[in-house]
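J.: Task: produce atomic coordinates for the following.
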Amino acid sequence: MRKIIMFNRISVDGFFAGPNGEIDWFIADHELDKALHEMGEPDMDSPDTVLLGRVTYQLFESFWPKVAADPESPEEARVIANELNQMTKVVFSKTLKEVSWQNTRLVKGNVIGEVSRLKQEKGSDILIFGSGTIVQQLADEGLIDEYLLAVTPVVLGTGKPLFKDVKKLNLKLLETKKFKSGNVLLHYETEKG
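T.: This is a model prediction of the structure:
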């Protein structure tokens, strides 16, 4: 069975975005980006699929293809952009009419049913970036196997909580890394049963 691994940046007080979806409080961190690629290796299968909600998809689609095509972009960013371009992207949205980024398909139906089906298919691990409402639905159903949380040293006070209305989850800490930026990367797995 394929694993689902969630990555999100969060504030110290647990928000993944400000009250209006703002993410201007993120601290850019190339060390953290590099650590994400290395974390879990060689145990983790290289992910080949990413799950996105509409907002995250539109943000990514407006940014990453341009980075991949820009020879002036930093090498690390181009590597990430090329990986995202090649991955299968599954976008969950009831309002989008179409998706245009290569290797992307739009799903308007049942998130839980579709993700349960994807987990049963052959393939590598599946990632979720951002997409708080999808994370909340999948976490509540116990479908997320691992959590990568990049804790940014900021208290927002208000915003969109990552685990809003999610049932209790027991997590086992696998690894931590701290960075000069003040970001801390926490890697957890869900304790089953």
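J.: contacts and neighbour counts: CA atoms only from here.
T.: Noted.
J.: Do a quick rundown of the helices in this protein.
T.: Ranges of helices in the chain, per DSSP state H, are 30-38, 54-69, 75-86, 111-120, 132-140.
J.: Distance of the residue nearest the centre of the chain relative to V154?
T.: By Cα atoms, centre = their mean, the chain has its centre lying nearest to F129, at 1.7 Å. When distance is defined by Cα to Cα, to the nearest Å, F129 is 20 Å away from V154.
J.: Pull the contacting residues for the residue nearest to the centre of the chain.
T.: Shown in contact with F129 (Cα atoms under 8 Å, 6 or more residues apart in numbering): 6-8, 50-52, 56.
J.: A68 too?
T.: Counting by Cα under 8 Å, 6+ apart, A68 makes contact with 77-79, 81-82.
J.: As a markdown table, the residues you listed with neighbour count and distance to S93 would be great.
T.: Below are the contacts of A68 laid out as a markdown table (neighbours: other Cα atoms under 10 Å; distance: Cα to Cα, whole Å):
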| residue | neighbour count | distance to S93 |
| --- | --- | --- |
| A77 | 16 | 27 |
| R78 | 20 | 27 |
| V79 | 14 | 27 |
| A81 | 19 | 22 |
| N82 | 15 | 24 |
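J.: Please provide the structure for the following sequence as well, for comparison with the first:
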Amino acid sequence: MTRLIYNTATTLDGYLADDSDSLEWLFAVPGAAEAESSFPAFLEGIGAMVMGSTTYEWVYAHEGLAEHPERWRSAYGERFVLVLTSRALPVPAGAGVRLFSGAVREAWAELESAAAGRDVWVVGGGDVVGQFADAGLLDEIRVSIAPATLGSGKPLLPRVLGSDRLTLESVRQSGQFAELVYAVGRPA
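T.: As a prediction, this is how the structure comes out:
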């Protein structure tokens, strides 16, 4: 059964990115390479991905995809990626990226089909994940907490999810990061 998984890193005070949508704080954390060592195994179980336009635009710019579209495949392979956006965005040549404007519930059937029995990774951002949680489609949150604070920025998950919906499944240390995995129950 295809699950929808939010896998991300956050600061200790719960921010994904700073006020300028930058992730530079993440790259400055010592031991980040060790924390990423389990990522290839996670990615093997992913058949499709979904992200919001801000996350997509950051990846597009950060990876220099306008000049080097091949970098998309080296990072994400042949996976189908749905970008939730209300505007036209550039798409790297040869990438399986589709722009989508609409409710996440409408996108789910396409994501599930593209995943072909594997899981769907919600890359970000927090509001996109919140929309899936609101729709009762989010199954798991995997969050790696970094030893850094920002004071403000883009929140991890700008929604209220009570303890009645979140069940801690595992905790592990990976370098300087603490990885928490929560199962997410359906809304009442």
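J.: tm score of chain vs chain?
T.: The TM-score (TM-score structural alignment, normalised by the length of the second structure) is 0.79; 178 aligned residues with a Cα RMSD of 2.8 Å.
J.: quick one on the thing from earlier: from the contacts of F129 of the first structure, which single one is nearest E191 of the first structure?
T.: Taking Cα to Cα as the measure, E191 of the first structure lies nearest M6 of these, at 14.9 Å.
J.: Next, count neighbours for the alignment partner in the second structure of V115 of the first structure.
T.: Using TM-score structural alignment, the equivalent of V115 of the first structure in the second structure is W108. Residues within reach of W108 of the second structure, counting by other Cα atoms under 10 Å, total 16.
J.: Likewise for G130 of the first structure?
T.: The local packing of G130 of the first structure (other Cα under 10 Å) involves 22 other residues.
J.: Quick check: nearest residue in space to the aligned residue in the second structure for it, chain neighbours excluded?
T.: Under the alignment (TM-score structural alignment), G130 of the first structure pairs with G124 in the second structure. Nearest residue to G124 of the second structure in three dimensions, chain neighbours excluded: M51, at 5.1 Å (Cα to Cα, 6 or more residues apart in numbering).
J.: ok, now how distant is the match of G130 of the first structure from A93 of the second structure?
T.: Using Cα to Cα, we find G124 of the second structure at a distance of 22 Å from A93 of the second structure.
J.: For the alignment partner in the first structure of E179 of the second structure, grab the count of nearby residues.
T.: Under the alignment (TM-score structural alignment), E179 of the second structure pairs with L185 of the first structure. Counted with other Cα under 10 Å, the neighbours of L185 of the first structure add up to 23.
J.: Apart from its chain neighbours, what residue comes closest to L185 of the first structure?
T.: With Cα to Cα, 6+ apart as the criterion, L185 of the first structure has its nearest non-adjacent residue at 4.4 Å, and that residue is A150.
J.: from memory that neighbour sits against G14, does it?
T.: No - under the criterion of Cα atoms under 8 Å, A150 of the first structure is not in contact with G14, lying 10.5 Å apart.
J.: Could you identify the residue of the first structure that aligns with A35 of the second structure?
T.: In the first structure, A35 of the second structure lands on L32 (TM-score structural alignment).
J.: mind checking how far the residue nearest to that match when sequence neighbours are not counted is from M6 of the first structure?
T.: Nearest residue to L32 of the first structure, sequence neighbours excluded (Cα to Cα, 6+ apart): F179, at 7.0 Å. Between F179 of the first structure and M6 of the first structure the computed distance is 20 Å (Cα to Cα).
J.: thinking again about what came up before, report how many residues lie close to the residue nearest to L32 of the first structure.
T.: F179 of the first structure: 13 neighbours (other Cα under 10 Å).
J.: gap between it and I80 of the first structure?
T.: The value you get for F179 of the first structure to I80 of the first structure, if Cα to Cα is used, is 19 Å.
J.: same check, this time on E22 of the first structure
T.: E22 of the first structure sits at a distance of 22 Å from I80 of the first structure (criterion: Cα to Cα).
J.: for the nearest residue to L23 of the second structure once chain neighbours are set aside, what are its contacts?
T.: Distances taken as Cα to Cα, 6+ apart put A17 closest to L23 of the second structure, at 5.2 Å, once the chain neighbours are dropped. Contact partners of A17 of the second structure, counting by Cα under 8 Å, 6+ apart, are 10, 23, 25, 153-155.
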